[in-house]
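**Student:** Sequence first, then the predicted structure:
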Amino acid sequence: MAEISIFDGSGKVVLTDNSSRGQVGIQHLSSGVYFVSVKYQNGTTATSRFIKK
């Protein structure tokens, strides 16, 4: 993976990670709705919503 970004419900970037591990720590995020966007090395992007309790 090339880049992982997490956005809060208002669209603000709260986390960006460029590692190739494919994992990011979200323990520091407050409870709420977030979106994760993964931009792959081939240029495609996948976005998904998740809820942190």
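**Tutor:** Alright, I've got the coordinates.
**Student:** For the rest of this, base every contact and every neighbour count on C-alpha atoms.
**Tutor:** Fine.
**Student:** Just confirm Asp8 contacts Tyr34, I think it does.
**Tutor:** Yes: look at Asp8 against Tyr34 with CA atoms under 8 Å: they come within range, at 4.7 Å.
**Student:** Following element in sequence after the helix or strand where Phe7 lies, please.
**Tutor:** Assigned by DSSP states H and E, Phe7 belongs to strand 3-8. From strand 3-8 onward toward the C-terminus, using DSSP H and E, the following helix or strand is strand 13-17.
**Student:** The structure to be compared is supplied as follows:
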Amino acid sequence: MTGLAGEVIYEAVKFIIMLLLLAGGVVIGGKLRTRSDAKKEAKNKEI
């Protein structure tokens, strides 16, 4: 029984870590896209 509980806890922790990594990737991607869009807009204003 202890082995099963340990495995369930391990999988739950692994799942939470994957969710956090996914959320972090989305946040970082959004910030990079915002910077990229700002650079493109600034470049278009120069022309």
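**Tutor:** Ah, there it is. Since the structure is predicted, the reported quantities are computational estimates derived from the model, not experimental observations.
**Student:** Could you get me the TM-score between them?
**Tutor:** Overlay of the two chains. TM-score (TM-score structural alignment, normalised by the length of structure 2): 0.15; 15 aligned residues with a CA RMSD of 3.1 Å.
**Student:** Which elements pack onto the strand holding Phe7 of structure 1?
**Tutor:** Applying 3 or more CA pairs under 8 Å, 6 or more residues apart in numbering; DSSP states H and E, one finds that strand 3-8 of structure 1 contacts strand 13-17, strand 32-39.
**Student:** Between Asp8 and Tyr34 of structure 1, point out the one with more neighbours.
**Tutor:** Between Asp8 of structure 1 and Tyr34, Tyr34 has the larger neighbour count (other CA atoms under 10 Å), namely 21 against 17.
**Student:** wait, doesn't the more buried one sit right on Ile51?
**Tutor:** Yes: between Tyr34 of structure 1 and Ile51 a contact is recorded at 6.1 Å, counting by CA under 8 Å.
**Student:** Which parts of structure 2 are strands?
**Tutor:** With DSSP state E as the criterion, structure 2 has no strands.
**Student:** buried stuff in the strand holding Phe7 of structure 1?
**Tutor:** Neighbour-count burial for strand 3-8 of structure 1, counted by 16 or more other CA atoms under 10 Å, picks out 3-8.
**Student:** returning to what we had before: dump the helices and strands packed on strand 3-8 of structure 1 into a markdown table; add distance to Thr45 of structure 1 as well.
**Tutor:** Output for the helices and strands packed on strand 3-8 of structure 1, formatted as a markdown table (distance: least, CA to CA, whole Å):
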| stretch | distance to Thr45 of structure 1 |
| --- | --- |
| strand 13-17 | 14 |
| strand 32-39 | 4 |
